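**Student:** Here you go, sequence then predicted model.
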Amino acid sequence: MTASTGAASSTEAGLGNLFAQGLLLAGRDLRRTSAADTVSTMVVFPVVFVFGFLALFGNLLRTRGIDYAQFLPPAIIVQWMFSVAIGAAFSFAADRRSGMLARYRSLAISRGAVVAGRLAADGLRALLAIAVIVVTGYAVGFRFQAGTPAALGFVALAVAFALTVSAGTSALGLVSRDPETVSSTLHVLYLPPLMISSAFVPADAFPAWIEPFVRHQPVTAVLDALRALADGGPTAGPVLKAAAWLAGLLAVFSVAAVHAFRRAT
């Protein structure tokens, strides 16, 4: 009995086990998504959205003195970080329905590895989407004008946003056994904070009664920081504001996700 308990403890404990097991679980999560789904979701659709919104609003925003090819890509990136987070909720709900979560809890593996594996898989999906959107943006005129460090900060902030939102959506996925319903619900819920933000038009284009909300909500904070990092000029204020929002949201979402994981069977 003691030997068995010791073996289980040695399998669950330690950073080495956490990383090794997390990588294995990340690989499993990535493999169960077909190549066709990955290409359509993370490659084709972002390209279509970049060219589509540019065609719709490019000339209109040019009359306001806005270079829409520079303005738009951060918005599409934020939109696709939401998509990554919705995929995390779908995966957790699917694992709960199939009994895989209960299986994880019965195995002598680090509980943190389940979360670490999901975060690693979501981070890779986010990086793929960011790369596709940036390359597409470059084709239409988007540029990183503040140098390599700011460009790396841009990518890091976008991934941090994806993982923060993933923590919140994962909490919803963990309390459901219906991945399709969770996914469709989240696709509706993410639209208001995205559309009522500076994603596709500047904040001053909104009616005066809602403009203060648009300017100070978290999605706009992240968008402002991404644009500052891409465009150059003062970046400390926008980045600190976005980081503060993400830190607060991550604290709340992480508590909810941990609580949901402990209750999931």
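**Tutor:** Cool, got the structure.
**Student:** For the rest of this, base every contact and every neighbour count on C-alpha atoms.
**Tutor:** Will do.
**Student:** Apart from its neighbours in sequence, what residue is nearest Val201?
**Tutor:** Leu61 (7.8 Å; Cα to Cα, 6 or more residues apart in numbering).
**Student:** give me every residue that touches the one you found.
**Tutor:** Applying Cα atoms under 8 Å, 6 or more residues apart in numbering to Leu61 gives the contacts 67-68, 201.
**Student:** what's the closest of those to Gly147?
**Tutor:** Nearest to Gly147 among the contacts of Leu61: Asp67, at 19.1 Å, using Cα to Cα.
**Student:** center of the chain, which residue is that?
**Tutor:** Ala162 (1.7 Å; Cα atoms, centre = their mean).
**Student:** Stretch 170-182: how far from the chain's middle?
**Tutor:** 17 Å (Cα atoms, centre = their mean, to the nearest Å).
**Student:** Revised request: answer the last question for stretch 131-149.
**Tutor:** 19 Å.
**Student:** Tell me which residues of that stretch come out buried.
**Tutor:** 131-134, 136-137, 140, 142-144 (16 or more other Cα atoms under 10 Å).
**Student:** Sitting in helices, which of those residues do you find?
**Tutor:** 131-134, 136-137, 140 (DSSP state H).
**Student:** Quick one: the contacts of Leu61 as TSV, columns for neighbour count too.
**Tutor:** As requested, those are arranged in TSV below (neighbours: other Cα atoms under 10 Å):
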residue	neighbour count
Asp67	15
Tyr68	22
Val201	18
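**Student:** can I get these in CSV with distance to Arg227?
**Tutor:** As requested, the contacts of Leu61 are exported to CSV (distance: Cα to Cα, whole Å):
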residue, distance to Arg227
Asp67, 12
Tyr68, 12
Val201, 13
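**Student:** Can you flag which of those residues belong to strands?
**Tutor:** Among the contacts of Leu61, DSSP state E puts none in strands.
**Student:** Next, check these against the helices and list the overlap.
**Tutor:** Judged by DSSP H, helices contain the following of the contacts of Leu61: Tyr68.
**Student:** In addition, the following structure is provided for comparison:
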Amino acid sequence: MSKRFLVDTAVLTGRSLQHVLRSPDTIITTVLMPIAFLLLFVFVFGGAIDTGSGSGEGDYTRYLLPGILLITVASGISYTAYRLFLDVQSGIFERFQSMPIARSAVLWAHVLTSLVANLISLAVVVAVAFAIGFRTGAGPGGWLAVVGIVVLFTLALTWLAVNPGLTASSVEGASAFSYPLVLLPFLSSAFVPTASMPGPVRWFAEHQPVTPVVDTLRALFDQRPVGGEIWTALAWCVGVLVLAHVLAVRTYRRKLG
């Protein structure tokens, strides 16, 4: 990793972060839906859902929060594709190509900007969860593990968002890919145990990437052994990250010719 790449990435990331700071409504919009889901499920549906984790709003908030965090990330990465699409349409990529800038720095700047924006959104969601009764005995090590897994998950989905940002022909097309990702937690263990689901739905829920990530985060919050779920979660995150990165780099090189 060259010094030039690091310097160029830092400069371009600063540029992208300035755009985010000038329009904080993107972060506000990102957190509104996850917070609405959190409040809806805790205060409207929470009393009728048996998760086997006890009773009370605080118990269900703790059960629910991991899935809400992943929905927050899935919602936030749509803005990555959107901002990347605007840069492509404005022709700034061509201008960067004519400058002595490391090519990959352009993509990494968008990815790191997305990571920072998503971490801010996640912090807001966690603060709201604490306000409505979320409690955890997880220590510093547990929280570091939670942050690490969430960061890895965010990077995987963000690189996934780079591809539609580079190839979309409209603003709607650039951000629409995130809709299935937002819905994926609803077909996982995020809201109810998979054991309560019908056969085919249960099979899908137990073999898709969100469930092991949710179960791992929940175990860390509950101070329970994570078991083999953490390796499944890491395998999914790393696998998606590597595949999405390779596809994004290839798409970017083709676009630049």
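**Tutor:** Nice, I can see it. On a predicted model such as this, the values are computed, not experimentally measured, just so you know.
**Student:** TM-score for this pair?
**Tutor:** TM-score of the superposed chains, computed with TM-score structural alignment, normalised by the length of the second structure, equals 0.89; 251 aligned residues with a Cα RMSD of 2.0 Å.
**Student:** measure the residue mapped onto the residue nearest to Val201 of the first structure from the second structure to Thr154 of the second structure for me?
**Tutor:** Using TM-score structural alignment, the partner of Leu61 of the first structure in the second structure is Ile49. As judged by Cα to Cα, to the nearest Å, Ile49 of the second structure and Thr154 of the second structure stand 28 Å apart.
**Student:** And Ala36 of the second structure, which helix or strand is it part of?
**Tutor:** Element membership for Ala36 of the second structure, per DSSP states H and E: helix 25-40.
**Student:** swap in Leu115 of the second structure?
**Tutor:** Assigned by DSSP H and E, Leu115 of the second structure belongs to helix 103-131.
**Student:** ok, back up a step: the residue nearest to the centre of the first structure: what's its closest spatial neighbour, skipping adjacent residues?
**Tutor:** Met81 is the one closest to Ala162 of the first structure (Cα to Cα, 6+ apart), at 4.6 Å.
**Student:** count of residues packed around the one you found?
**Tutor:** Using other Cα atoms under 10 Å, the number of residues around Met81 of the first structure comes to 28.
**Student:** correct me, but it touches Phe161?
**Tutor:** Yes: using Cα atoms under 8 Å, Met81 of the first structure makes contact with Phe161 at a distance of 7.0 Å.
**Student:** so how far is Ala247 of the first structure from the closest residue to Ile196 of the first structure other than its chain neighbours?
**Tutor:** Leaving aside its sequence neighbours, Ile196 of the first structure sits nearest to Val214 (Cα to Cα, 6+ apart; 5.9 Å). Val214 of the first structure sits 20 Å away from Ala247 of the first structure, going by Cα to Cα.
**Student:** Check Thr38 of the first structure too.
**Tutor:** 29 Å.
**Student:** ok, now Ala256 of the first structure?
**Tutor:** 14 Å.
**Student:** For the two, indicate the residue with more neighbours.
**Tutor:** Just comparing Ala256 of the first structure and Ala247: by other Cα under 10 Å the higher neighbour count belongs to Ala256, 18 against 15.
**Student:** Next, the angle from the helix or strand harbouring the more buried one to helix 111-140.
**Tutor:** Assigned by DSSP H and E, Ala256 of the first structure belongs to helix 236-263. Between helix 236-263 of the first structure and helix 111-140, the angle comes out at 140 degrees (axes from the mean of the first three to the mean of the last three Cα atoms, to 10 degrees).
**Student:** Tell me the helices and strands packed up against helix 236-263 of the first structure.
**Tutor:** helix 148-174, helix 218-231 (3 or more Cα pairs under 8 Å, 6 or more residues apart in numbering; DSSP states H and E).
**Student:** Out of those helices, which one sits most buried?
**Tutor:** helix 218-231 (a mean of 25; mean count of other Cα atoms under 10 Å).
**Student:** Excluding chain neighbours, what is closest to Leu172 of the first structure?
**Tutor:** Ala89 (6.5 Å).
**Student:** Give the aligned equivalent of the one you found in the second structure.
**Tutor:** In the second structure, Ala89 of the first structure lands on Ala81 (TM-score structural alignment).
**Student:** ok so, going back, what separation is there between the residue nearest to Leu172 of the first structure and Pro46 of the first structure?
**Tutor:** If you go by Cα to Cα, the gap between Ala89 of the first structure and Pro46 of the first structure works out to 20 Å.
**Student:** For those two, indicate the residue with more neighbours.
**Tutor:** Neighbour totals were compared for Ala89 of the first structure and Pro46, and Ala89 leads with 27 against 22 (other Cα under 10 Å).
**Student:** Can you find the partner of Val175 of the first structure in the second structure?
**Tutor:** Match for Val175 of the first structure (TM-score structural alignment): Thr167.
**Student:** State the number of residues packed around its match.
**Tutor:** 18.
**Student:** and if you look at the one 5 residues further on?
**Tutor:** Here the number of neighbours of Glu172 of the second structure (other Cα under 10 Å) works out to 11.
**Student:** do you know how far the residue lying farthest from the centre of the second structure is from Leu256 of the second structure?
**Tutor:** Distance to the chain centre peaks in the second structure at Ser98, reaching 32.8 Å (criterion: Cα atoms, centre = their mean). According to Cα to Cα, Ser98 of the second structure and Leu256 of the second structure sit 11 Å apart.
**Student:** ok, now Val20 of the second structure?
**Tutor:** In terms of Cα to Cα, Val20 of the second structure sits 25 Å off from Leu256 of the second structure.
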